[in-house]
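Undergrad: Fold the stuff below for me.
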Amino acid sequence: MTLPIDEIASRLEQAWQTRVPIQPLSEESGLCTVEDAYAIQQSWVRRRLATGDRITGRKIGLTSKAMQQMMGVDEPDYGVLLNSFSIPVTRGVGEVDMSRLLQPRVEGEIAFLMKKPLRGPGVTINDVFNATEAVAAAVEIVDSRIRDWKIKLVDTVADNASSGAYALGSWHTRWQDLDLALAGMVLYVDGRIQSVGAGAAALGHPAVCVSWLANKLGEMGEGIEAGDIVLSGALAGAVSVQPGQNVCLQIAGLDAIMLQFPSIQEQR
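TA: As a prediction, the model looks like this:
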C-alpha cells in the first residue's frame, strides 16, 4: 500500500497549528518504515518553506544508548531546524512562545556552527573539528504532535524528530580548548536540578554525532552546509516543563541560558 505522504504531513501541520495532537501515525496511518517517515518529514518541511520559513540547520535525536534501546534502534535520527523554531536570547535570557507548543520537554545540548560543508560518506570526528566555527550551549524544546508522546521511531521521525523550538547561548570560537566529552551539564527548572549529564552521553562525544549526521545525510544525497547550526543531541533525559516555569542550562566552559515559559495569557 502506498502511503499518502503529503496528506500525513498535512495532518502534522494541522496538529501544530491547532495545538491538538493526533493519534500515533504508526497505528492510524500504517506508517512502518523509516524511509516513509523521512519522506513525510521532508513533505512537512516543504510546507513550512512555502510559507516563507527557512532552514537554519539540523537536529540530532536518539544519541544516547538508553534512548536507542527504548526505541529499539541502533542509530540516532535527525530533523530540520527552521528559523521559526529559534527563540531570541538577549544577555543569556529568552522567552518562549507557549502558544506554539503542545506538550513540551526541554533538553540540554551542545550546538555546532559550521564554517565548512560536510558531506558523507566517510566524514570523521576530525573532519567535524576542522569544519566547526564555534559551539554554544543550547536548550532544545522537544515537542510532539502525537498524543501523549506515544511514539515509535517512525512517529518521531515523521514529526521532524519531535522538534519544537531551540535557544542558543553565546558562540565560543575557542571551543577546541574545551574537552566537550567531559563537559558537565546541569539543567535547572525553577532553581531545582532536574537533569545532569555530560558531553560523552551523546555517542561518546558530541562531534561524533555531527559526523554521523553528515554521513547519514550523504546517504540521502544531502549534507551539512556552511552556516548550518547543528544540535548534536541531548546530554541527559528530557524534562517536562509547564507554563510559569523558568529553565536554566549550564554547560561547563559555555555561557548559560535562562528560558522563561510564561502562560499564554501572560504573553497576550
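Undergrad: only C-alpha atoms for contact and neighbour calcs from this point on.
TA: Fine.
Undergrad: What's the first helix or strand after the helix or strand hosting residue 27?
TA: In this assignment (DSSP states H and E), residue 27 forms part of helix 25-28. Scanning forward in sequence from helix 25-28 by DSSP H and E, the next helix or strand is helix 34-50.
Undergrad: which of the residues in that next one are buried?
TA: For helix 34-50, the neighbour count (16 or more other C-alpha atoms under 10 Å) marks 34, 36-45, 47-48 as buried.
Undergrad: I'd like these laid out as JSON lines, including distance to residue 231.
TA: Below are the buried residues of helix 34-50 laid out as JSON lines (distance: C-alpha to C-alpha, whole Å):
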{"residue": "34", "distance to residue 231": "21"}
{"residue": "36", "distance to residue 231": "23"}
{"residue": "37", "distance to residue 231": "20"}
{"residue": "38", "distance to residue 231": "18"}
{"residue": "39", "distance to residue 231": "21"}
{"residue": "40", "distance to residue 231": "21"}
{"residue": "41", "distance to residue 231": "17"}
{"residue": "42", "distance to residue 231": "18"}
{"residue": "43", "distance to residue 231": "21"}
{"residue": "44", "distance to residue 231": "20"}
{"residue": "45", "distance to residue 231": "17"}
{"residue": "47", "distance to residue 231": "22"}
{"residue": "48", "distance to residue 231": "20"}
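Undergrad: To compare against the first, here's the next sequence to fold:
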Amino acid sequence: MSWDTDRAAAVLLAAEDHRTDRAPITDDWPGLDLDTAYAVQGETLRRRLDRGEHIVGIKLGLTSRAKQERMGVAAPLTAWLTDGMLLPAGAPVPHDRLIHPRAEPEIVFVMKDRLAGPGVTAATALAAVGSVHGGIEVIDSRYRDFRFTLSDVVADNASSGRFLTGPVGMPPETLDLAMEACLVEVDGQVVDSATGAAVQGHPAEALALAANELGRRGLAIEPGWLVLTGGMTDAVPAPPGTTVAVHFTHLGSLHLTGG
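TA: Down below sits the predicted model:
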C-alpha cells in the first residue's frame, strides 16, 4: 500500500491511541519532505478536532542550537497543542496513555494579541504576550527509541504528549527572559539547569520564528493561546515512580509525579 498524508496521519494517531511505537515513517516513505510532513501534522490535527479536542495553542521543537545542529536544521519546528494534551496541576503522568514519556522545562507565553507573520520580530512578538509562565512538557514520540528524521517528527506533531503550566504568571516586561533560570530535579537530585537564552537566545525569538513559520502556511497565533517556546534543557525520562520538579527564578516551581 502506498503512503500519503491520510495514511500517515492514521498510522501515527493509531500508534498514539494504542501506545505502540514504530519505526520512522521515512523508513517506508523516504520521499516524505517537510511541507508534506506539515500536511500530515495538519491532518492529525483535523482528526483530533473531529473527535472533540480543541486547539489551545502551539509548541516549538528543536529550539536549542545544539538540537538544531544535531538534526541539521536552521530553525525550530512548530506543532499543535489541544486541550486533550493538558495535564491538570497535581495529576500524575498518565502512563496508561503514553509510550515512553520524557519531561522538559519550558517558558510558556499566554497571548493577549493575535500574532501573524511574516515580518514578526522578537520585540513585536513579546508585545503580543499577556503573561509568562513556567511549564513542563511531557514529550512522547511514537517512534521507537526516539529515532526519527526532521520530517518524521514534524508529522508526529513534534512528539506531543502532555503539558502543564505553573500558576505564577508575570507580565513579560517585568522579566529578563534570557536570564530566567530553571533547575531540573529528578527524585530530589538536581540533574540539569539552563536559562531562557537556551531557547533561540531568547524565548521571544522562538515566538517570532513560530509566528513567521505559521504565516508562511497562512496561519497565525491567536489571542488566548498558549505557546510552549521549547525545551530549555534536554528531556529527562519520567517512568512510573519518578518525581520531576522544575524550579524557576521568578516563575515558581512545578512538580510532576510519574504515577
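Undergrad: follow-up on the earlier one: now the helix holding residue 27 of the first structure: buried residues?
TA: Across helix 25-28 of the first structure, burial judged by 16+ other C-alpha under 10 Å covers 25-26.
Undergrad: ok so, going back, which of the buried residues of helix 34-50 of the first structure lies closest to residue 127 of the first structure?
TA: Closest approach between these and residue 127 of the first structure, by C-alpha to C-alpha: residue 38, at 25.7 Å.
Undergrad: Can you verify my assumption that that closest one contacts residue 158?
TA: Yes: at 5.7 Å, residue 38 of the first structure and residue 158 qualify as touching, with contact defined as C-alpha atoms under 8 Å.
Undergrad: now the aligned partner of residue 181 of the second structure in the first structure: how far from residue 117 of the first structure?
TA: Here residue 181 of the second structure is matched to residue 184 in the first structure, going by TM-score structural alignment. Computed as C-alpha to C-alpha, to the nearest Å, the residue 184 of the first structure to residue 117 of the first structure distance reads 28 Å.
Undergrad: now swap in residue 266 of the first structure and tell me
TA: In terms of C-alpha to C-alpha, residue 266 of the first structure sits 42 Å off from residue 117 of the first structure.
Undergrad: other SSEs contacting the helix holding residue 27 of the first structure?
TA: The elements that helix 25-28 of the first structure packs onto, with contact taken as 3 or more C-alpha pairs under 8 Å, 6 or more residues apart in numbering; DSSP states H and E, are helix 153-158.
Undergrad: The helix it packs on vs the second structure, mean deviation?
TA: With mean C-alpha distance after the TM-score superposition for the first structure, helix 153-158 of the first structure departs from the second structure by a mean of 0.6 Å once superposed.
Undergrad: number of nearby residues for the counterpart of residue 197 of the first structure in the second structure?
TA: Structural alignment (TM-score structural alignment) places residue 197 of the first structure against residue 194 in the second structure. By other C-alpha atoms under 10 Å, 20 other residues sit near residue 194 of the second structure.
Undergrad: residues of the helix or strand hosting residue 194 of the second structure that come out buried?
TA: Assigned by DSSP H and E, residue 194 of the second structure belongs to strand 189-195. Residues of strand 189-195 of the second structure classed as buried: 192-195 (neighbour count, 16+ other C-alpha under 10 Å).
Undergrad: Now residue 78 of the second structure: closest residue in space, sequence neighbours ignored.
TA: residue 60 (4.6 Å; C-alpha to C-alpha, 6 or more residues apart in numbering).
Undergrad: That neighbour: which element?
TA: Under the assignment here (DSSP H and E), residue 60 of the second structure is part of strand 55-61.
Undergrad: average distance between that strand and the first structure?
TA: Strand 55-61 of the second structure sits 0.3 Å off on average (mean C-alpha distance after the TM-score superposition for the first structure).
Undergrad: immediately after that strand, which helix or strand?
TA: Next along from strand 55-61 of the second structure, by DSSP H and E: helix 65-71.
Undergrad: What's the average distance for that next one when superposed on the first structure?
TA: Mean for helix 65-71 of the second structure is 0.5 Å (mean C-alpha distance after the TM-score superposition for the first structure).
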